[in-house]
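> kindly return the folded structure for what I paste below:
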Amino acid sequence: MGLHLIELEEGFSCYASGEFEARFIYQEIFKDNNYEQSGLPEAPFVIDVGANIGLFSLYMKQKYPAARVIAFEPAPENRQALRQNLELHQADGVTVYPYAVGSEACEATFTYYPAMPGNSTLHPEEKALQKRLMSERLGEQAATDLFQATTITVQVDRLSRFLAEHHPEATTVDLLKIDVEGAELEVLRGIDDGDWAKVRNVLLEVDNTEGALAEIEALLREKGFTVASEPVPLMWEEMQLYYVTAHR
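Okay, here's the model as predicted:
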């Protein structure tokens, strides 16, 4: 399939392997403002876990040109698109790490979907419902094509390790965004208490078909956040996808 340049609207193009998904994510972030956060400083320090092809990082740089962003993306093709998109939009101040983020350092098998790279995951078993719904509503062949997968071995490490080794100067994390297709709790459990104290805002997307939402909300409240959740718009209700926002 490979990367190709897609014009998402007049004046905004990006490199992507899956046009269908890129258009959906662009609508979600840039047009519907579902990732809008109020109260951030002029030059926020932002962590983008599950950066995919970089649309969220670009959105933050568009809104906050002085922002510093660290972006984690384990899939090589996604990471190539991310770097090309940063260059295309002349977005500096973004550091890209070729890692998945989790609760401990390890190697893991990562399932990559070239037609829907944003759905790529450490937990492919959680995609069964989505694939079934797509088969019912888009047709079996379309679902099969969209979920055609390859597997790769990726490095996983804890977020606190990256902060300690590469960003010891960061005393505040203004926004932690997490979109990791089923590994949200693992990311959160890889944050030390000392680093939790630095985090001001959290935004993540959660699949609640296995009941993860309540556990994530409880963990965030335990860490001192005010938490709110709402269904992800434009998604089938049966998928039980939620945005969780947490603020100090």
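> contacts and neighbour counts: CA atoms only from here.
Noted.
> assumed Ile70 was part of a strand.
Yes: according to DSSP: H, G, I helix; E, B strand; the rest coil, Ile70 belongs to a strand.
> list the contacts of it.
Applying Cα atoms under 8 Å, 6 or more residues apart in numbering, we find Ile70 in contact with Val46, Ile47, Asp48, Val94, Thr95, Val96, Tyr97.
> dump those to CSV, plus secondary structure.
CSV is the format used below for those (three-state DSSP):
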residue, secondary structure
Val46, strand
Ile47, strand
Asp48, strand
Val94, strand
Thr95, strand
Val96, strand
Tyr97, strand
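> just the buried subset of the residues you listed, please.
Val46, Ile47, Asp48, Val94, Val96, Tyr97 (16 or more other Cα atoms under 10 Å).
> so who does the nearest residue to the third one once chain neighbours are set aside touch?
By that I understand Asp48. Closest residue to Asp48 apart from its sequence neighbours, by Cα to Cα, 6 or more residues apart in numbering: Ala71 at 4.6 Å. Residues near Ala71 by Cα under 8 Å, 6+ apart: Ile47, Asp48, Val49, Gly50, Ala51, Ser57, Val94, Thr95, Val96, Tyr97.
> can you tell me which residues contact the closest residue to the last one other than its chain neighbours?
It refers to Tyr97. Take Tyr97 and drop its neighbours on the chain: the residue closest to it by Cα to Cα, 6+ apart is Phe72, 4.9 Å away. By Cα under 8 Å, 6+ apart, the contact list for Phe72 reads Asp48, Val49, Gly50, Ala51, Val96, Tyr97, Pro98, Tyr99, Ala100, Val101.
> show me which of the contacts of Ala71 is closest to Ala105.
Tyr97 (14.3 Å; Cα to Cα).
> so that closest one makes contact with Val69?
No: using Cα atoms under 8 Å as the test, Tyr97 is too far from Val69 to be in contact (10.9 Å).
> other SSEs contacting the longest helix along the chain?
Longest helix in the chain by number of residues, with DSSP state H as the criterion: helix 76-88. Here helix 76-88 touches strand 12-16, going by 3 or more Cα pairs under 8 Å, 6 or more residues apart in numbering; DSSP states H and E.
> just the buried residues of the strand it packs on, please?
Neighbour counts using 16+ other Cα under 10 Å place Cys14, Tyr15, Ala16 of strand 12-16 among the buried residues.
> now do the helix or strand following that strand against strand 12-16, angle only.
Next helix or strand after strand 12-16 toward the C-terminus (DSSP states H and E): helix 19-26. Counting by axes from the mean of the first three to the mean of the last three Cα atoms, to 10 degrees, helix 19-26 lies at 130 degrees to strand 12-16.
> before we go on, could you also do this sequence so I can check it against the first one:
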Amino acid sequence: MQDDIYSFGNGVRVYRRHVLDHQVDRYVKAQAGNLHEPVEEHWFLTLLGEIPAADPLVYDIGCGIGYYTLLLLHERPGAEAVAFEPLPDHAAAIRENRALNGIAPDRLRLIEAAAHVAEGDVCFEAADFSSRVADEGGLRVAARDIAALIAAEARPVDLAKLDVQGAELALLRRIVEAGQAERVRRWIVGTHGDDLFAECCALLGQHWRVVHSDPAPAHQPDGLIVAVRD
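Predicted coordinates for the structure are as follows:
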């Protein structure tokens, strides 16, 4: 049904039409609390719990249908959430799911653009939750310079979750090379492929402290790196 709702074990709710059948199968078979990504969510909540401020600034870079942003605003009502999502269908889903969870519009800053290494526009391959910036073809979407956005914030980013289907290393390099590493205090990075996992680990280890890394965490499709700035 168009308005059927899928309820996760943590209280987050989304419209069932926003979730793929194979994802629901994974949630059920994992027997891990009916969560989207149990290991990543554990670290997300752990890092969130370490932030003393009542109004943490959290970036969700590549937020899909908004799962982690919804979880953030469920757990920390005073948080300032900034969500990046260039795919129009997913951006629409974020707005629908925000309303479904009773979250006021002013609690979420939705940037309908690809986080990128420069301002402009980029080709974007639309492929559900595997959508990504492409060299050619696909949609043309707006692109925002991630380092410039971080620099423009009135305060450092307390936590950034990065899931950009292969562009993770380029964005991390851009932030470092622009002198903005100290402006992001905590990272949760999803990686896509062994080479990117290794290179992201190395770069994060030079500028932050890696507290967890796993190229193939249980019950989720991507590698995972967690890093903090002491």
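> please state their TM-score.
With the length set by TM-score structural alignment, normalised by the length of the second structure, the two chains reach a TM-score of 0.79; 212 aligned residues with a Cα RMSD of 3.0 Å.
> turn the buried ones among the contacts of Ile70 of the first structure into a markdown table, columns for distance to Pro117 of the first structure.
A markdown table is the format used below for these (distance: Cα to Cα, whole Å):
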| residue | distance to Pro117 of the first structure |
| --- | --- |
| Val46 | 22 |
| Ile47 | 20 |
| Asp48 | 16 |
| Val94 | 20 |
| Val96 | 17 |
| Tyr97 | 17 |
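> looking at the contacts of Ile70 of the first structure, which is nearest Leu133 of the first structure?
Nearest to Leu133 of the first structure among the contacts of Ile70 of the first structure, with distances taken as Cα to Cα, is Asp48, at 28.5 Å.
> aligned partner of that closest one in the second structure?
For Asp48 of the first structure, the aligned position in the second structure is occupied by Asp60, per TM-score structural alignment.
> ok, its match touching Asp158?
No: look at Asp60 of the second structure against Asp158 with Cα under 8 Å: they stay out of range, at 11.4 Å.
> now do the buried residues in stretch 129-141 of the first structure.
Neighbour-count burial for stretch 129-141 of the first structure flags Lys131, Leu133, Met134, Ser135 (criterion: 16+ other Cα under 10 Å).
> can you add secondary structure and distance to Phe24 of the first structure and give those back as TSV?
Listed next are those as TSV, based on DSSP: H, G, I helix; E, B strand; the rest coil; distance: Cα to Cα, whole Å:
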residue	secondary structure	distance to Phe24 of the first structure
Lys131	helix	17
Leu133	helix	17
Met134	helix	15
Ser135	helix	18
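> which one of these is nearest to Thr153 of the first structure?
Lys131 (22.9 Å).
> check contacts around the residue lying closest to that closest one once chain neighbours are set aside.
Closest residue to Lys131 of the first structure apart from its sequence neighbours, by Cα to Cα, 6+ apart: Ala143 at 6.1 Å. Residues near Ala143 of the first structure by Cα under 8 Å, 6+ apart: Lys131, Arg132, Met134, Ser135.
> got it, and Ala81 of the second structure?
Applying Cα under 8 Å, 6+ apart to Ala81 of the second structure gives the contacts Leu57, Val58, Tyr59, Asp60, Thr69, Leu72, Leu73, Arg107, Leu108, Arg109.
> what's around the nearest residue to Arg26 of the second structure once chain neighbours are set aside, how many residues?
Closest residue in space to Arg26 of the second structure, ignoring its immediate chain neighbours: His219 at 7.0 Å, by Cα to Cα, 6+ apart. Per other Cα atoms under 10 Å, the neighbour tally for His219 of the second structure reads 18.
> in the second structure, which residues correspond to stretch 65-79 of the first structure?
Against the second structure, the aligned range for stretch 65-79 of the first structure is residues 77-91 (TM-score structural alignment).
> what lines up against Asn201 of the first structure once you look at the second structure?
When the second structure is aligned by TM-score structural alignment, Asn201 of the first structure is paired with Arg186.
> with Val211 of the second structure as the reference, measure out to that match.
Distance from Arg186 of the second structure to Val211 of the second structure, counting by Cα to Cα, to the nearest Å: 10 Å.
> so between these two, which is more surrounded?
In terms of neighbours (other Cα under 10 Å), Arg186 is the more surrounded of Arg186 of the second structure and Val211; the figures are 26 against 11.
> and that one, how far from Tyr68 of the second structure?
According to Cα to Cα, Arg186 of the second structure and Tyr68 of the second structure sit 15 Å apart.
> do Asp21 of the second structure as well
19 Å.
> the two: which is more packed in?
Remark: of Asp21 of the second structure and Tyr68, Tyr68 carries more neighbours, 23 against 10, as counted by other Cα under 10 Å.
> quickly find the element holding the more buried one.
Per DSSP H and E: Tyr68 of the second structure is located in helix 67-75.
> kindly report the same for Glu217 of the first structure.
Following DSSP H and E, one finds Glu217 of the first structure within helix 212-222.
> check the gap between Ile51 of the second structure and Glu182 of the second structure for me.
Relative to Glu182 of the second structure, Ile51 of the second structure is positioned 16 Å away (Cα to Cα).
> next: Val117 of the second structure.
Taking Cα to Cα as the measure, Val117 of the second structure falls 18 Å from Glu182 of the second structure.
> these two: who's more crowded?
Per other Cα under 10 Å, whichever of Val117 of the second structure and Glu182 has more neighbours is Val117, with 20 against 15.
> the more buried one maps to what in the first structure?
Applying TM-score structural alignment, one finds that Val117 of the second structure aligns to Ser103 in the first structure.
> my guess is that match meets Ala183, correct?
No: no contact is recorded between Ser103 of the first structure and Ala183 when judged using Cα under 8 Å, the distance being 9.4 Å.
> just checking, Ile225 of the second structure is part of a strand?
Yes: under three-state DSSP, Ile225 of the second structure falls within a strand.
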